[in-house]
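Engineer: Structure for this input, please:
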Amino acid sequence: MSKSIVVGTTLAVLGLGGMAFGAWQMQEAQEARQPQYAEITGVEPLTRSVETPREVCENVTVQRQAPTRDPHRVVGSAAGAIVGGLLGNQIGGGSGKKIATVAGAVGGGLAGREVQERIESGQTVTTTEQRCHTVTDTHQETTGYEVSWRHDGEVHTSRLDSRPEGERVRLVDGKPQWQASASPAEG
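Structural biologist: The predicted structure is shown next:
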């Protein structure tokens, strides 16, 4: 083989190798400029319980003892005294009759008072009253989201105020850019 063929072939091989190396470097540089993404692997809402008190009022039927028109039970005492006096007057004669009449009137007055009290205690009045009480309503409020994401085989977590969109997030210098998360159709 001639020396010029060997030198030419060697230069051609070196030239092709250099071109291949240059193309590889360009591809590496281009890949470095390509946006990088991390896969979102989980989104868990963070919640807290919120209790709100409120007043609930209901109309309730209530039975009460009827108010008396004669709180001192004068009518019962008087009626009892009259009946007792009449009965006492039927007993005996002379001064014994007077004592029996007075004793009958006193006893009848006490008995009449008791009878009136028993009758009035059994009398009721039905009314409707409004009764109110406080109840507490409880509900869950979302305060943020715990987001798990994977990049280069490592799983990381971030706490966000709002749910991320899409299935991946763009990375800049290895840090997620949540405000510009990628949709599944992007990139």
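Engineer: okay, CA-based contacts and neighbour counts for the rest of this
Structural biologist: Noted.
Engineer: What separation do you get for Leu46 and Asp137?
Structural biologist: 20 Å (CA to CA, to the nearest Å).
Engineer: Quick check: next helix or strand after the host helix or strand of Arg159?
Structural biologist: Here Arg159 sits within strand 154-160, counting by DSSP states H and E. Helices and strands here follow DSSP H and E; after strand 154-160, the next one along the chain is strand 168-172.
Engineer: Can you pull out the residues in contact with that next one?
Structural biologist: Residues from elsewhere that reach strand 168-172, judged by CA atoms under 8 Å, 6 or more residues apart in numbering: 35-40, 149, 176-178, 180-184.
Engineer: ditto for stretch 130-141
Structural biologist: With contacts defined as CA under 8 Å, 6+ apart, stretch 130-141 is touched by 47-60.
Engineer: Distance to Gln27 and neighbour count added to those residues, as TSV?
Structural biologist: Output for the contacts of stretch 130-141, formatted as TSV (distance: CA to CA, whole Å; neighbours: other CA atoms under 10 Å):
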residue	distance to Gln27	neighbour count
Thr47	46	13
Arg48	50	11
Ser49	53	10
Val50	55	11
Glu51	59	12
Thr52	61	10
Pro53	65	10
Arg54	67	10
Glu55	70	9
Val56	72	10
Cys57	75	10
Glu58	78	11
Asn59	81	11
Val60	83	10
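Engineer: On the three-state scheme, the residue nearest to the spatial centre of the chain is what?
Structural biologist: Centrality entry for the chain: nearest residue to the mean C-alpha point is Thr138, 0.4 Å, by CA atoms, centre = their mean. Assigned state for Thr138: strand (three-state reduction, DSSP: H, G, I helix; E, B strand; the rest coil).
Engineer: Following up with a second sequence; could you model it the same way so I can compare the two?
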Amino acid sequence: MNKSILLGAVLGAVGVTAGGAMATYGWVSGPQYAEVLAVAPALETVKTPREVCEDVQVTRRRAVQDQHQIAGTVIGAVAGGLLGNQVGGGNGKKLATVAGAAAGGYAGNKVQEGMQARDTYVTTERRCKQVVDSEQRQVGFDVQVQHKGALRQLRLSYDPGKRIPLDEQGELLLVQPAQG
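Structural biologist: Prediction:
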């Protein structure tokens, strides 16, 4: 037999065996995924402001027309003077009239002041205030992975399950699997 053919056959057999061994080594070398150790929902607090309004009853004082209670003072003084004039005679009558006018003026002033303080009305007002509603929303998953002998923390948009596949270079393949 020809040496070239024999040498070619031997080299070919060695190449096929080596190629098969290399292919088998990739299959035997270990799993092509990283182990997931923990998965927890990643939550975020969302705050939403809004306005809350309500109608409330409010008591208000009417505007005062006579700030110094002049009308009450004058009416009280006249009434007090008339009453004082009914008492006594001569100079005593004059003194009683003046005293009655002074006391009546003071009393009339205080009566009008009290009436003005109690002169109120009730109205309805709309009162609004800002409140903030808080809500927890899930924004993904916090994942702890054992990869290349180290612990890694990841945030994914999906739950990866118990393991994450690796690409040909041994890096994490972080693609959400198709829903099926």
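Engineer: re earlier: so Leu46 and Asp137 of the first structure - more neighbours on which side?
Structural biologist: Higher neighbour count among Leu46 of the first structure and Asp137: Leu46, with 15 against 10, using other CA atoms under 10 Å.
Engineer: Give the buried subset of the contacts of strand 168-172 of the first structure as a ChimeraX selection command.
Structural biologist: Applying 16 or more other CA atoms under 10 Å to those, the buried members can be selected in ChimeraX as follows:
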select :36,37,38,39,40,149,176,178,181,182
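Engineer: was I right about Arg64 of the first structure contacting Thr126?
Structural biologist: Yes. Arg64 of the first structure is within contact range of Thr126, at 6.5 Å (criterion: CA atoms under 8 Å).
Engineer: Run through the strands of the second structure in chain order.
Structural biologist: Secondary structure of the second structure by DSSP state E: the strands cover 33-61, 120-147, 150-156, 163-165.
Engineer: could you give me the residues in the first structure that the biggest helix by length in the second structure aligns onto?
Structural biologist: The residue-count maximum for a helix in the second structure (DSSP state H) belongs to helix 91-118. Aligned by TM-score structural alignment, helix 91-118 of the second structure falls on residues 95-122 of the first structure.
Engineer: Run through the residues that contact Glu167 of the first structure.
Structural biologist: 39-41, 182-184.
Engineer: before we move on, the earlier item: tell me the average deviation of the longest helix of the second structure from the first structure after fitting.
Structural biologist: Superposed on the first structure, helix 91-118 of the second structure shows a mean distance of 1.6 Å to its aligned residues (mean CA distance after the TM-score superposition for the first structure).
Engineer: That helix to strand 33-61, inter-axis angle?
Structural biologist: Helix 91-118 of the second structure runs at 150 degrees relative to strand 33-61, counting by axes from the mean of the first three to the mean of the last three CA atoms, to 10 degrees.
Engineer: Pull out the buried residues from helix 91-118 of the second structure.
Structural biologist: In helix 91-118 of the second structure, counting by 16+ other CA under 10 Å, buried: 94-113, 116.
Engineer: same deal with stretch 153-161 of the second structure?
Structural biologist: Going by neighbour count (16+ other CA under 10 Å), the buried part of stretch 153-161 of the second structure is 155-160.
Engineer: can you list those residues in JSON lines and add distance to Met22 of the second structure?
Structural biologist: Formatted as JSON lines, these follow (distance: CA to CA, whole Å):
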{"residue": "Arg155", "distance to Met22 of the second structure": "36"}
{"residue": "Leu156", "distance to Met22 of the second structure": "34"}
{"residue": "Ser157", "distance to Met22 of the second structure": "36"}
{"residue": "Tyr158", "distance to Met22 of the second structure": "35"}
{"residue": "Asp159", "distance to Met22 of the second structure": "34"}
{"residue": "Pro160", "distance to Met22 of the second structure": "30"}
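Engineer: And the residues you listed, which is closest to Val139 of the second structure?
Structural biologist: Nearest to Val139 of the second structure among these: Ser157, at 7.1 Å, using CA to CA.
Engineer: what's the counterpart of that closest one in the first structure?
Structural biologist: Matched by TM-score structural alignment, Ser157 of the second structure corresponds to Ser162 in the first structure.
Engineer: List the contacts of its match.
Structural biologist: Residues in contact with Ser162 of the first structure, defined by CA under 8 Å, 6+ apart, are 144-145.
Engineer: one more time with 6 Å
Structural biologist: By CA atoms under 6 Å, 6 or more residues apart in numbering, the contact list for Ser162 of the first structure reads Gly144.
Engineer: Please determine how far it is located from Val172 of the first structure.
Structural biologist: Noted for Ser162 of the first structure: a distance of 20 Å to Val172 of the first structure, by CA to CA.
Engineer: ditto for Ser158 of the first structure
Structural biologist: Ser158 of the first structure sits 15 Å away from Val172 of the first structure, going by CA to CA.
Engineer: wait, Arg159 of the first structure sits on Thr143?
Structural biologist: No. The pair Arg159 of the first structure / Thr143 is not scored as a contact, 10.1 Å apart, by CA atoms under 6 Å.
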